[in-house]
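K.L.:
sharing a sequence plus its predicted fold:
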Amino acid sequence: MTMIISINPATGQEIARYALDAAADVELKLDGAARAQACWKRSSMAERAALLRSVAAVLRAQRDSLAAIITSEMGKPIAEAEGEIEKSAWTCEFYAESGPAFVGDVPVPSSAADSRVVFDPLGVVLAVMPWNYPLWQFVRCAAPAIIAGNAVLLKHANNVPHSALEIERIFREAGAPQGLVSTLMIQAEQVASVLGDTRVAAVALTGSTAVGKIVASQAGSLMKKQVLELGGSDPFIVLADADLSLAAKTAVKARFSNTGQSCISAKRFIVENAIADEFVALFRAEAEKLKVGNPLDRSTTIGPMARANLRGELDGQVRRTIAAGARIVLGGKPIEGPGFFYAPTIIDQVTSGMPAAVEETFGPAAAIIRAANADAAIDIANETEFGLGAALWTSDLDRAYRLTRRIEAGAVFVNALVASDPRLPFGGIKQSGYGRELGEFGIREFTNVKTVWFGQAA
């Protein structure tokens, strides 16, 4: 394949074709990134912060056109695409304001005349990014990496090539030095050779667990730093004393935003038996308010799935779960006609071992799992190979805190929607990956945490 083909998932029609980078193009981008980073690491924090503020300004000024590109390439409703751009701009501004302090020297009392921890940039970071949040996923990696003094090479998912090229243009228009942020138009199988280049110091990947393991093994064999944000099967735990109306409304957002195509979407709704029937009825009533349709129409709340094969995989998971004994409450099938639409789906009576309970369902399908009590609900929540996010709904906040410490996940939200926030670290455990993005911890992932010790003067 010599071209990357962009398909509109709402119509199934081709949008455009893009040429792949030749070997000479890849070499120029690698060399440019290394040269840019060699200068950038000597730049002042004021210069780095100014660049990120400029990127935020460009994002906001061009919000409408950028949102239209995102929606046409991967299908999310236009209002959600606009929200993605705003979140990206906010993240740039956050790191412009807070990043310098996060990587400032930290004095540490010791027997030395002076001892401190400093944070030096690693170099060129390869960012291997997914299609579901084409701008945000990259910005949450790049903003902290850049403020820390690194350069970033982007290998984006090949179903969002226009978004990938726009990212490079945005940074260039904002005043980034040539090569500091570059987009590689390459195939997935070429990632290994780029990662193996001595000019690349580290890799950040957001994607499936299967792909994460491949990249991790490659990076590990090269002794290169990795941050991996992988799959998830997030539990949404509803205890008997929860505000069921609010929980049901939030459950719809947690499962069906971005057409359910998010690693931190709630996927398993674990509900105490005593209130399960009531919750399912409320959940269904709220889900029935969703409007499936043209994602460029502002009244649409569910767009198409991003690709035909993804819709096929989800439908197979739903069918296998029903065959195993679960019950369809809502939806449960593809929507006929052009595009890759799938009906918002709720499956009740899901039990351990069924596909919807053990596999990551990356689309608009929610699995209801009933639990005898709170302890059983926590056990079911942890009965997964994943550990990205979790939500817990209860009115007893003292008990909630105790239960959060038992939930195996990188983040637990009580009576709230699980979401990434630039002020807080984000990442998972188990098969959901390792390392952290965002917050103070995320910015330090791609630095050399160096001890500097001054002995007594002679």
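P.N.:
That came in fine, so what should we check first?
K.L.:
can we go C-alpha only for contacts and neighbour counts from here?
P.N.:
Will do.
K.L.:
quick one, what contacts residue 92?
P.N.:
Applying Cα atoms under 8 Å, 6 or more residues apart in numbering to residue 92 gives the contacts 52-53, 55-56, 139, 143.
K.L.:
and the comparison structure, right after this:
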Amino acid sequence: MENSIKESSVKSVNPFNNEIVKQFDVMNDKELESKISKADAAFKTWKKTAFNVRAKLLHKVASIMRDRKKELGALATLEMGKLHREAIQEVELSAAIFDYYADNGEKFLADSPLETPIGFAFLSYEPLGVLLSVQPWNFPFYQITRSAAPNIMAGNTMLFKHASNVPQCAQLMEDIFLEAGAPEGVYQNLFIPGEKASELVSDIRIKAVTLTGSEPAGASIAAAAGKYIKKSTLELGGSDAFIVLNDANIDEAVDAAVNGRMWNAGQVCTSPKRIIVEESIADSFLEKVKVKFASIKVGDPMSPETTLAPLSSEKAVEGVIKQVQQAVKEGATVLLGGKRIDRKGAFMEPTLLTNIEPGNSAYNEEIFGPVFMFYRVKDENEAVALANATNFGLGGSVFSGDEKRAVNVARQIETGMVYINHLTGITPELPFGGTKGSGYGREQSPAGIYEFVNAKLIRITKASNPN
């Protein structure tokens, strides 16, 4: 079957059994030009639509997603392997984000008065134009939603280059927008290779670009955006610290750490990748982790009994296995797992890794799979130092029975988000984004709608408030 696949196509492959499900032709230059032209033409009209018209569209998209959540969830499971119940939760979250911006976008973008001693001044928030959004496969609907919802509500039009291994999910979102009544060109999916996305930034009709993905991909997009003086936002993954202080509820912390690390087969940018525990409770914590590991059930992601799904692809599982093997060569210890599971599909054993010292590749790398990295520290100061000993800075968690103490530790962590006694979470009203090597810019919350609008100053020097 492999021989029948065209070189100029993107493939949908089921990681549960590695079978090719569907293929789509990559767009040629003429087709791509047509998409960009439609987006540019649509912007000229869409930017003038009333907020209630835009809100109606987003509410309809949310409604369709909720009505078809089992179908959409099954498609995400088919293409990238996540547990079906997790996929349904992702669809529900996406619908909530569309509703959030539909409900609040007009308020967020209302003229904002400014204090000035002479006359009257205000900021008018105006859309930029055609935006390019480059998104990854690990949350095929949510990642799209984070950039689509605020920016379409703001009056921009969108071109999406989704990950090549989730083409059906990518196309389905365009279909849903059209079904919801979106004018042609407001939301379009692009079947193009990754390197083509960076080239597109040079097009004068594309005004800004957002990317969630790897550091190399982010560097390429940021370089192109800088060259052509265009706004960009980046979310480039993380190696989040999960700090457990000695006054924490150990059982709650263990449940959160293990469940969080195995969520989406460990393929989450904000997953608790480095579990940092104070020495006085480290042994107890580790023993409870081992018990929790014993209850993990690997299997069919469509089955409600399965708790660990396959990774997204053969390439993904091979890459994670290689990282673990390299870490062991450099002195780390595998307490549990560490190997490929002997069955069809992109499966890996849940893995518990310890004795990871500075200089070990695993100490600095992001491992995008079900690998639980355990660290002991003598006190909270050492915990903070270890948490900050990375170029990443996306999310993080602090578990403690003393909220004041936990907040004090959280303030010292160099990251974009810290949750107290909880995993790094996702809700429409809270900003999402990082610092350092994890990128820049924010999505969700009011902040998400201001990234790609022009905050235009309008000043009347001799008049009172004209409103």
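P.N.:
Sure, I can see it. Here the structure is a predicted model, which means the values were calculated and not measured.
K.L.:
tell me which of the contacts of residue 92 of the first structure persist in the second structure.
P.N.:
For both residues aligned by TM-score structural alignment, their matches' Cα atoms under 8 Å, a contact is called conserved when the aligned residues also meet in the second structure; among those this holds for 52-53, 55-56, 139, 143.
K.L.:
what about the equivalent of residue 284 of the second structure over in the first structure, distance to residue 285 of the first structure?
P.N.:
Residue mapping for residue 284 of the second structure onto the first structure gives residue 278, with TM-score structural alignment as the criterion. Residue 278 of the first structure is 11 Å from residue 285 of the first structure, where distance means Cα to Cα, to the nearest Å.
K.L.:
residues near the equivalent of residue 438 of the second structure over in the first structure, how many?
P.N.:
Under the alignment (TM-score structural alignment), residue 438 of the second structure maps onto residue 432 of the first structure. Residues within reach of residue 432 of the first structure, counting by other Cα atoms under 10 Å, total 26.
K.L.:
for residue 432 of the first structure, what are its contacts?
P.N.:
With contacts defined as Cα under 8 Å, 6+ apart, residue 432 of the first structure is in contact with 209, 228-232, 385-388.
K.L.:
ok, and the closest non-adjacent residue to it?
P.N.:
Spatially, and ignoring its direct neighbours in sequence, residue 432 of the first structure is nearest to residue 230 (4.6 Å; Cα to Cα, 6 or more residues apart in numbering).
K.L.:
just give the number of residues close to the aligned partner of residue 369 of the second structure in the first structure.
P.N.:
Here residue 369 of the second structure is matched to residue 363 in the first structure, going by TM-score structural alignment. Burial of residue 363 of the first structure is recorded as 28 neighbouring residues (other Cα under 10 Å).
K.L.:
circling back: which of the contacts of residue 92 of the first structure are buried?
P.N.:
A residue is treated as buried here by neighbour count (16 or more other Cα atoms under 10 Å); on that basis the buried members of the contacts of residue 92 of the first structure are 52-53, 55-56, 139, 143.
K.L.:
among those, which pair sits farthest apart?
P.N.:
Maximum pairwise distance in those, criterion Cα to Cα, is 12.6 Å, between 53 and 139.
K.L.:
center of the second structure - which residue?
P.N.:
Compute the mean C-alpha point of the second structure, and by Cα atoms, centre = their mean the closest residue is residue 143, 5.3 Å away.
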